[in-house]
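A.B. asks: Build me a model:
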Amino acid sequence: MNASEIPKLRLHNTGLNNSPFKSPADAVSHSGVLQAQDFAAAKWSLGLRIKDSTDKDIEEAFNEGKILRTHVMRPTWHFVVPEDIRWMLELTAPRVKTLLAHYNKKLELDDALFARSNAAITRALQDHTYLTRQELKTVLANTGIETDVQRLAHIIMWAELEGLICSGPKRGKQFTYALLEERVEKAKKLSREQALSRLALNYFRSHGPAQLKDFSWWSGLTVKDAKNAIELIKPKLEQVTLDGKTYWFSARAEITAQESLSAFLLSIYDEYIIAYKDRSDISEARKIEKMISMGNALTAVIILDGKLAGTWNKALKKSRVEIRLNPFRELGKDEQEALESEVARYGKFVGLPAVVVK
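C.D. replies: Below is the predicted model of the structure:
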């Protein structure tokens, strides 16, 4: 393997180049989790990996609980499938809680308060009662727990990390929360070694070739735990060292001629981008990091042949969706046509004609 193969293999292994999955649950299960703090963008990330899928398909899967959205691994939202949520929380939540400890102290949140808030939230959600964040704020206020925006976010996140609550079905445009024990069937517990092995295998199968530090970043595990996880599955991995960097991957994919030229309109939080600490294989040093740091000011990027090639943004109108492409360089005819095809694909996904605007 040489350096030029890394983006091609990642495009294949993440499911972008061949849309191999039949359902949202299949796509999420393959990846392990899929970052989802931007819900609309996360649905599109799934849509790219599922042949002929639509926004409506993924919304329905979410509302039916076939995929869930909760805080797991790093302290941000991810999609996860029901059969994985319990063992994944058990493995990664202690690390996330450690990372949150400083902020909780500043917000005057301690174990005693979390015990009260967890109990109040659990009572309120019993018997398949689905409540919005603002409704939970009222529940907590009635219990005598003060909540500004940050305190409320941390209180609810803590209940997620404790495995008490997860996403419920949307109510119109609003998100709701549900009791995890009522939303998810019981599953067989995994030992810590089994959980580490499964998480690592998921990652390198769906994101490889990747480095140790990439896996540690993505999973939120310590470097020591990440190393142990790789050791547990080493017989199932291939490895290669390029320019002093050791990459791991589960199996070398067959890259067809048709897959060699590719164009994608991605969220900057798509797993192809966000799931690595070292993103130099797809962009100039620090360029994507600067984009990510811009937050909502810049949330979408153009990928050509696996490399960062520009940005894009959309505007949903009543009868169409307008896409503005901002490539970093002048595009060739084939590249322009490939991007226009992706614009049309996005329109089909959201159910509106899509047009390129200047």
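A.B. asks: CA atoms for contacts and neighbours, from now on please.
C.D. replies: OK.
A.B. asks: Show me what stretch 287-301 is in contact with.
C.D. replies: Contact partners of stretch 287-301, identified using C-alpha atoms under 8 Å, 6 or more residues apart in numbering, comprise L265, L266, S267, I268, Y269, R279, L308, A309, G310, T311, W312, N313.
A.B. asks: what number of residues lie near the fifth one?
C.D. replies: In this case it means Y269. Using other C-alpha atoms under 10 Å, Y269 is surrounded by 21 other residues.
A.B. asks: my read is it is in a helix, agree?
C.D. replies: No: applying DSSP: H, G, I helix; E, B strand; the rest coil, one finds Y269 to be coil, outside a helix.
A.B. asks: what sits against it?
C.D. replies: Q35, A36, D38, A41, A42, T299.
A.B. asks: now these as a markdown table including distance to D214?
C.D. replies: Below are these laid out as a markdown table (distance: C-alpha to C-alpha, whole Å):
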| residue | distance to D214 |
| --- | --- |
| Q35 | 15 |
| A36 | 19 |
| D38 | 22 |
| A41 | 22 |
| A42 | 20 |
| T299 | 21 |
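A.B. asks: want to put them side by side, so please do this one too:
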Amino acid sequence: MTTTIGADDLLRLRMHTQRLGADAVAGQIGGGVPEARPAERVAASVRHMLAMQGQDWKASRWAVGIRTPGSAVADVAAAFNEGLIVRSWPVRGTIHIVAAEDVGWMQDATNAGPLVGAPKRRAYLGITDAMLDRLVEVSIEALTTHDSLDRDEISTFWDEAGLEWKPNWRYHLVWWLCQNGHATFGPIGETGEPRLVLASRWIRSPRSLTGDEAFSELAARYAAPRGAVRATDLAWWAGISVPDARRALTLAVERGSLVPLVLDGARGAASQLWADPEALDSAGAVPDWLLLPGFDEHLLGYKDRDPQFDAAAHLNLVVPGRNGVFRATVVRDGRAVGTWQRSTRKREGVAITPFPGEHVDPDALRPHVDRWTAFHDEPGIPITIRELDAPREVAARRGHQRAAAEASAEARERYAGVLDRLGQ
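C.D. replies: Here you go, the predicted model:
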């Protein structure tokens, strides 16, 4: 018999499995810390989530940290430096943080979508097949003879090989190297960001999954940390077709990893959910407050973001101009109720902007800001509540659009298509 759950149950289940439930938050703020090494606990959090959005490097580290009690930004760096986690493009052509052993099989299972549009993109950029082959060859040679390289360093080898390349090619070429499993971003460099490494050398114990086994694993491990999901959620997140997503979920049910659910009050496909059976009886309370980073899986983990977010009312406040760039959110009782940022003005500290009609209590948020500052080793940061200023929001949005229009060629290439990849 299929279990029926309500919207409140769905929210509670999602928060619990994302390690954002009340018990997990209590552990962050003052509870005990497990005895495993910090880098291993960081890797375990990433492995639990299967993959976590990585567009914003600083935000992605906090996404890991908030799910790893007692961790600090240095622990995330240690997990990268030890080869436990990497930064690459495992699904839908979008960069994520992922456990090192998982990136290869995930790409094999989902690459059809991201790669199908690559020739058209290269034609637009003016990259011929012969030039692509030569750039890949030179890049692999460089990564073979060097432990790691950053984007600037790898492009110097293109220069030394006498290749005439354009600045707006570089993002596509680095993406192509990683998307095809030649390279990945591994150890942290002097700039504080991961450096390119040869994937075959850096990833010591890659998993090998193919066919139905890979699709079943993808469905089970995507759904388990996201509570209960629809087939359209998996299809969007993984960049696969809805029929393939349904088949993958069915395979996961057949192996006992997932069970089907029905959402009370919904109709048709919207009522059909899948969840990890072990999570159904263990979901606890939803925390009063959270400070989540931009691009967090709390929202980005699903195509349909109810019940965590009222997209109809607030999408333009979280994604200004619907440009695909998700702001950091203030979450109350599991739902996004505002945005926040580390202000450039020292006296403002963490600046919080509630949505219209929402009240944010700075005293209630103080422990969460303190946890964020402890993670980044920036103690004593104040909290400022900003009222939503419609003219200022409009001006900021226009300013962002002007800045995007004036961005460098590489930046334009880097963010080309991000709106489509984020499902907006």
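A.B. asks: Overlay the chains and give the TM-score.
C.D. replies: Once the chains are laid over each other, their TM-score by TM-score structural alignment, normalised by the length of the first structure reads 0.91; 353 aligned residues with a C-alpha RMSD of 2.4 Å.
A.B. asks: From the contacts of stretch 287-301 of the first structure, which land in strands?
C.D. replies: L265, L266, S267, L308, A309, G310, T311, W312, N313 (DSSP state E).
A.B. asks: how near is the residue in the second structure sticking out farthest from the centre to S155 of the second structure?
C.D. replies: Computed with C-alpha atoms, centre = their mean, the maximum C-alpha offset from the centroid of the second structure is found at G162, amounting to 36.8 Å. Applying C-alpha to C-alpha, to the nearest Å, the value for G162 of the second structure to S155 of the second structure is 11 Å.
A.B. asks: ok, V360 of the second structure touching A351?
C.D. replies: No: with contact defined as C-alpha atoms under 8 Å, V360 of the second structure does not reach A351; the gap is 11.5 Å.
A.B. asks: list residues touching both of those two?
C.D. replies: I385.
A.B. asks: Dump the ones in strands among the contacts of stretch 287-301 of the first structure to a markdown table, plus neighbour count and distance to G163 of the first structure.
C.D. replies: Putting these into a markdown table (neighbours: other C-alpha atoms under 10 Å; distance: C-alpha to C-alpha, whole Å) gives the following:
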| residue | neighbour count | distance to G163 of the first structure |
| --- | --- | --- |
| L265 | 23 | 34 |
| L266 | 23 | 31 |
| S267 | 24 | 28 |
| L308 | 20 | 37 |
| A309 | 19 | 40 |
| G310 | 16 | 40 |
| T311 | 21 | 37 |
| W312 | 17 | 37 |
| N313 | 16 | 36 |
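A.B. asks: so which pair among those residues is furthest apart in space?
C.D. replies: L308 and N313 (14.9 Å; C-alpha to C-alpha).
A.B. asks: Helix, strand, or coil at T241 of the first structure?
C.D. replies: Classification of T241 of the first structure using three-state DSSP returns strand.
A.B. asks: List the buried residues of stretch 325-334 of the first structure.
C.D. replies: L325, P327 (16 or more other C-alpha atoms under 10 Å).
A.B. asks: How far off centre is that stretch?
C.D. replies: Mean C-alpha position of stretch 325-334 of the first structure versus that of the full chain (C-alpha atoms, centre = their mean, to the nearest Å) differs by 28 Å.
A.B. asks: do the same with stretch 248-268 of the second structure
C.D. replies: That offset, for stretch 248-268 of the second structure, works out to 24 Å (C-alpha atoms, centre = their mean).
A.B. asks: Pull the residues that contact that stretch.
C.D. replies: Against stretch 248-268 of the second structure from outside (C-alpha under 8 Å, 6+ apart): 2-7, 212, 215-220, 223-224, 228, 231, 270-277.
A.B. asks: Can you flag the buried ones in those residues?
C.D. replies: For these, buried by 16+ other C-alpha under 10 Å: 5, 215-220, 223-224, 228, 231, 272-277.
A.B. asks: I'd like the contacts of Y269 of the first structure as TSV, with secondary structure and neighbour count appended.
C.D. replies: Converted to TSV, the contacts of Y269 of the first structure look like this (DSSP: H, G, I helix; E, B strand; the rest coil; neighbours: other C-alpha atoms under 10 Å):
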residue	secondary structure	neighbour count
Q35	strand	27
A36	coil	22
D38	coil	16
A41	helix	19
A42	helix	22
T299	coil	19
